[in-house]
Each structure stands twice: as C-alpha cells, then as structure tokens.
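Engineer: structure for the following, please:
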Amino acid sequence: MPQFLSPALFPYVFPAFAAVLGLVLGSFYSVCVSRGIAGTSIVRPASHCPHCGHPLAWWELLPLVSYLLLRGRCAACRERISALYPLIELASAAWAALAAAAFGPSWWFVAYLALGGLYIVASGIDFQIYLLPNFLTYPAAALGIAIGATRPDIGPMQAVIGAVAGFGVFWLLAAGFRLAKGVDGLGGGDVKLMLSIGGACGVLGLPYAVLVGSLAALLASPFYVLGKGRGRSMPIPFGPFLCFGAMAYILYGPALLRLLTRL
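Structural biologist: This next block holds a predicted model:
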C-alpha cells in the first residue's frame, strides 16, 4: 500500500481530499449564488465577469488560487471581484473537511456535504438580498428530514417533530412580531429553513442549534453593520446564522450539549 494511503495517515488524507473537493464545489456554489440572485441559469452562459462580460479562461476559474493571482480583480476590466466568492469557497472547503473528519468516507459524509452545500448557497444569497429562495429551502427541508429520520440517534419521529416544531415556533414568532410592530422581523425563508434544521438536528437538538446560531448572529452583527456602512436599524440576515448553528450541531452535537449545559 502506498505510504500516503496507510491506515495511520488515512484520517488526515481523507479530510484533505475533502477540502479540495469542497473548494471545487465552493466555486460552483458561488456561481449558484450570483445567478440565483440574478435569476439566470447556472449552466448558460459560461462563466464570465459580471461587469464587462469577459469570458473566464480556465486559469481564472481555479478555486481561491485565481482570486489571489488576480488580486481580486477582473483580468480584463480590472473591476473588483466580490470577496464573497473566495469566502464561499473557503466555507465549502472547511465544511467538507470537517464533515470528512467527523463522518469518514460514508453515506453520512455525502448526505451532509449536500445539505451543507444548500446551506452555503442559501446563506450567500441571504447575506446579499435578504432572501432565502424556495428552490433552496424546500430541497433542504426534504434532505434534512430524510437525514434525521435515518440517523439512529434521531429517528423518524424526532426528525418530523423537530421539523414541525422549528417551523411552527418561527412562524409564531414571525406572526407575533408582524402583529406587534407592523413590519416583518423574520422572513418567510427563515421559517421554511427551520423545517430542514429541525429535521436534521431532531427535536432535542433543535434548541441548541438555534441557540448557537443566535449567539453567532449577536456576536457578528456589529461587524456586519460596520461592513455594510449603514446605521444600527439595518436588517441583519438570520438565515446564515441559523445554518451555522445547525452545521455546528451536526458536527459537534454532544460536545455542544455539554458546553451549553455548563453555561
């Protein structure tokens, strides 16, 4: 057996391979984000600069590497490329590597890789236009419930109850805020997203996933407002932080339970 495939090194080799796969998938996710916002096909036309229409050569499509080589600017018009593209690629690589370390080369790795991909694309869109599209939340709901239902520690009942509870509680919160304030405090996409999170984490893990997401939103909100250069009253997308909470619980559920119960 080649040295790099030895059993002692495999726990490191597989996550490294997954990280590279995550970078490639992240490049595709960034296309899904930009074209999901524009409402155009993810297949045609070929990848191009959104400013000047310059068709991208193969060396301009290398995940993360191309952004660094081009110093964040289009090779043709020199307009700045959004930093969201490499951030999505890095997020995808990190998720793939962590999922590989947690679940190994298994069906769970494939399933969670797909679910995380939906969460990453949805988060990228929500960060920019405050919208979680149905074409992402509905497949994520089906996949999240299916994963939870097949996990021995969750099972069908906990997955379905978690999905219903997550959707129901957030629907009540959204309706109550709208009734009290006359404006939307939670978007409909956040409510639908809870179907997936409740299903994937189960009814027992749901509160902890939401708590982690809420804490992350609280910590990140000042930096988000500062980055946008707007006042305190600006809305902050909650969907990406809910996705983060769910992904953290999926990877480190037992450890999070121990940590949070000590607080």
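
Engineer: going by C-alpha atoms from here, please, whenever you check contacts or count neighbours.
Structural biologist: Fine.

Engineer: which residues of the stretch 101-250 of the chain fall in helices?
Structural biologist: 107-129, 134-150, 155-181, 188-228, 239-262 (DSSP state H, counting those that start in this stretch).

Engineer: got TSV for these, with mean neighbour count too?
Structural biologist: What follows is those, written out as TSV (neighbours: other Cα atoms under 10 Å):
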stretch	mean neighbour count
helix 107-129	20
helix 134-150	20
helix 155-181	18
helix 188-228	21
helix 239-262	18
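
Engineer: want to try CSV for these, with distance to residue 75 as columns?
Structural biologist: Listed next are these as CSV, based on distance: least, Cα to Cα, whole Å:
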stretch, distance to residue 75
helix 107-129, 24
helix 134-150, 32
helix 155-181, 45
helix 188-228, 26
helix 239-262, 31
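
Engineer: let's see this one next to it:
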Amino acid sequence: MQNFFLDITTVMQSQLWFYLTTIGLVSLCVGSFLNVVIYRLPLMMQREWQGECRLLLESELKSNKKNTNEPFSSDLNSTFNLVKPNSTCPKCKTAIKAWQNIPVVSWLFLKGKCASCSNPISARYPIVEAITALLSLVVAYKLGATEQALLYIAITWALVALTFIDIDHMLLPDQITLPLVWLALIAAVLGYTVTPADAIVGAACGYLSLWSVFWLFKLLTGKEGMGYGDFKLLAVFSALLGWQSLLTIILLSSVVGAIIGIALLTIQGKDKATPIPFGPYLAIAGWITMLWGEQLQASYFNLIGY
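Structural biologist: Just a heads-up that it's a prediction; the model follows:
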C-alpha cells in the first residue's frame, strides 16, 4: 500500500497536468459538498439550540408554538444533517438526481433552472464550486505535489465554507474552526509547516490578539466589534504559519476589509454603521499569507527600508 501511494506521488510530481486535473476535479466535487455544508450546518446548529431550549423551557415553547416561524421548530426530531435528507428542489420538492448534481456542468446544462418545475437555481452553487476548484488549483500549482499542498488545499476548502457561512449568518462555526486549529498543530508536529513551538505560540497569540481588541473595544464603546469565531480563525492561521505571520495577516485583513467593505456598503447603499462579517476578510488575508507571506513581508521591509 505504501509503495502504491509512493507511485501515485511520483506520477503526480512528474506529470503536472495529471496532478492539476485530479485536484481540479476532486475540488469541484468538494465544492458541491461545500454548498450543502454552507446551507445545512447553520440550520443544524439552529435545530440543536432549539432542542436545548425546548428541554430547558418546554412550557414556554409550547405556549408560543403557534406564533413561531423559525424553521424546524416543530420538527426537531426529524433527521437533518449533511447527508440526510436528500437534496430536493425547494419549490416542488422533487429529488435532485445524480446527473443533475454534477458540479457546474449540471447548472449550465439545466440553464440554472429545476428540471421539474423550472424554478430558478441560484448561481451561487456553481460559483462556490468554481471558486473551490480555482483556489485549490492555485495552491496545487504553487506548492506542487507535496504534503503541504494537500494540507493547504484541505484548509482552502474549509475557508470557502467558513466565508460563505459568515456572509450569510455572521457566524464562524466551531465545528469547522476548532478542528482546523488542531489540524494546524498536528501538521507542525509532523514537520509539514513551522516548528511545534512556533505553532503553539502562534495559536495562543492569534486568539489572544483579537480577544484583547474585542474586550478593549467593548469596554470603550459598550459594543461587540467581532465574534469569537474570528479569534479562532486567526488562531488557525497563526498556528499554521507561526506567530511571525500574525502582523501580516492582521494588516492584510484590515486592508482587504476596508476596501471590500466600503465598496459593498457604497454599492448596496447601506449605512456605514451596518455590521459586516470580518471572517471573509480574515480568510482571504490568511489564504494569501499561506502562499505569498514571505514575499509580502520582504516587500514590506524593503518599503520601510528595514
């Protein structure tokens, strides 16, 4: 079995087209699954919270049952996870067949409509699939057929899910961020990234830096400027890349956030006080630093004449 994997690795290292094609196709399929994660995971969390509230406040929930419009509040015992129930059209409830679920291709073939009732299918589904594949291919091309590339591709997949969940719900689920922290620490122990000491110190510094900003802002303004998920996501990157990358990620995320955030508020005509999720900007900054962090740091030091 070990020889088999060595042979596959050798082929991928020598045949770039085969390696990139494999990564691209796998990532398209993963992107299709990420659409499920992005939609269902927040609802699964909501069902869990509702179930806990029902246990603690059963009488209050029963009295208000007729007035609630929250999804799944009256059907908390039905199976709902990332696998079940099967995907269906939200309008006609027709089950989506396998050939209708081919990443990107099916959406184009169906012209963005349900095959049964012609209900429009959001273009975000193929966009998520395409983004997942494109970003994975960038990582694969930049790092080659290596263990580090596979690690960074897996993290890229998680970042895509976190980004869109945060956009939709202002939420970065622990179910994704916490495993990533442990993955980064284990990768350091196995020698794929930084030293274990840098990873541990990085995770602590990454979390505590934003945690400190959070509490300072709250003490000064009485408002919460960000969520705890942001602390954990920064801990992921600083554990993966070491505490030395912390300043680069924070500065880059602030720049990305300012540019994109202001542009979106202007285009959408919203008030500047409108809360915007910070997780996507942190994810973008961390992903860029994963691949080009050393070059960015070198350019910055050259700019300031250090």
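
Engineer: can you pull the TM-score for these?
Structural biologist: Overlay of the two chains. TM-score (TM-score structural alignment, normalised by the length of structure 1): 0.88; 259 aligned residues with a Cα RMSD of 2.4 Å.

Engineer: returning to that earlier point: can you tell me which of the helices of the stretch 101-250 of structure 1 comes nearest to residue 9 of structure 1?
Structural biologist: Smallest distance to residue 9 of structure 1 across these (Cα to Cα): 18.6 Å, for helix 107-129.

Engineer: where's residue 178 of structure 1 relative to residue 235 of structure 1, distance?
Structural biologist: 15 Å (Cα to Cα, to the nearest Å).

Engineer: disregarding flanking residues, what is the spatial nearest neighbour of the aligned partner of residue 129 of structure 1 in structure 2?
Structural biologist: In structure 2, residue 129 of structure 1 lines up with residue 169, judged by TM-score structural alignment. In this structure, residue 169 of structure 2 finds its nearest non-sequential neighbour in residue 42, 7.7 Å apart by Cα to Cα, 6 or more residues apart in numbering.

Engineer: tell me the contacts of that neighbour?
Structural biologist: Going by Cα atoms under 8 Å, 6 or more residues apart in numbering, residue 42 of structure 2 touches 165, 169, 173.

Engineer: conserved subset of these in structure 1?
Structural biologist: Counting by both residues aligned by TM-score structural alignment, their matches' Cα atoms under 8 Å, the members of the contacts of residue 42 of structure 2 that carry over to structure 1 are 165, 169.

Engineer: would TSV of the contacts of residue 42 of structure 2 with distance to residue 247 of structure 2 be doable?
Structural biologist: Formatted as TSV, the contacts of residue 42 of structure 2 follow (distance: Cα to Cα, whole Å):
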residue	distance to residue 247 of structure 2
165	25
169	27
173	24
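
Engineer: of the contacts of residue 42 of structure 2, which is the nearest to residue 26 of structure 2?
Structural biologist: residue 165 (21.6 Å).

Engineer: hang on, that closest one packs against residue 172?
Structural biologist: Yes - contact criterion Cα atoms under 8 Å: residue 165 of structure 2 and residue 172 qualify, at 6.8 Å.

Engineer: joint contacts of the two?
Structural biologist: Taking Cα under 8 Å, 6+ apart as the contact rule, residue 165 of structure 2 and residue 172 have no neighbour in common.

Engineer: contacting residues around the counterpart of residue 167 of structure 1 in structure 2?
Structural biologist: Counting by TM-score structural alignment, residue 167 of structure 1 lines up with residue 207 in structure 2. Neighbouring residues of residue 207 of structure 2 by Cα under 8 Å, 6+ apart: 231, 232, 234, 235.

Engineer: ok, residue 116 of structure 1 next?
Structural biologist: By Cα under 8 Å, 6+ apart, the contact set of residue 116 of structure 1 is 92, 95, 247.

Engineer: TSV for these, including distance to residue 58 of structure 1?
Structural biologist: As requested, the contacts of residue 116 of structure 1 are exported to TSV (distance: Cα to Cα, whole Å):
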residue	distance to residue 58 of structure 1
92	20
95	25
247	32
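
Engineer: among the residues you listed, which recur in structure 2?
Structural biologist: With both residues aligned by TM-score structural alignment, their matches' Cα under 8 Å, the contacts of the contacts of residue 116 of structure 1 that structure 2 also has are 92, 95, 247.

Engineer: quick one: contacts for the last one?
Structural biologist: With contact set as Cα under 8 Å, 6+ apart, residue 247 of structure 1 has these partners: residue 116.

Engineer: what's the counterpart of it in structure 2?
Structural biologist: In structure 2, residue 247 of structure 1 lines up with residue 287, judged by TM-score structural alignment.
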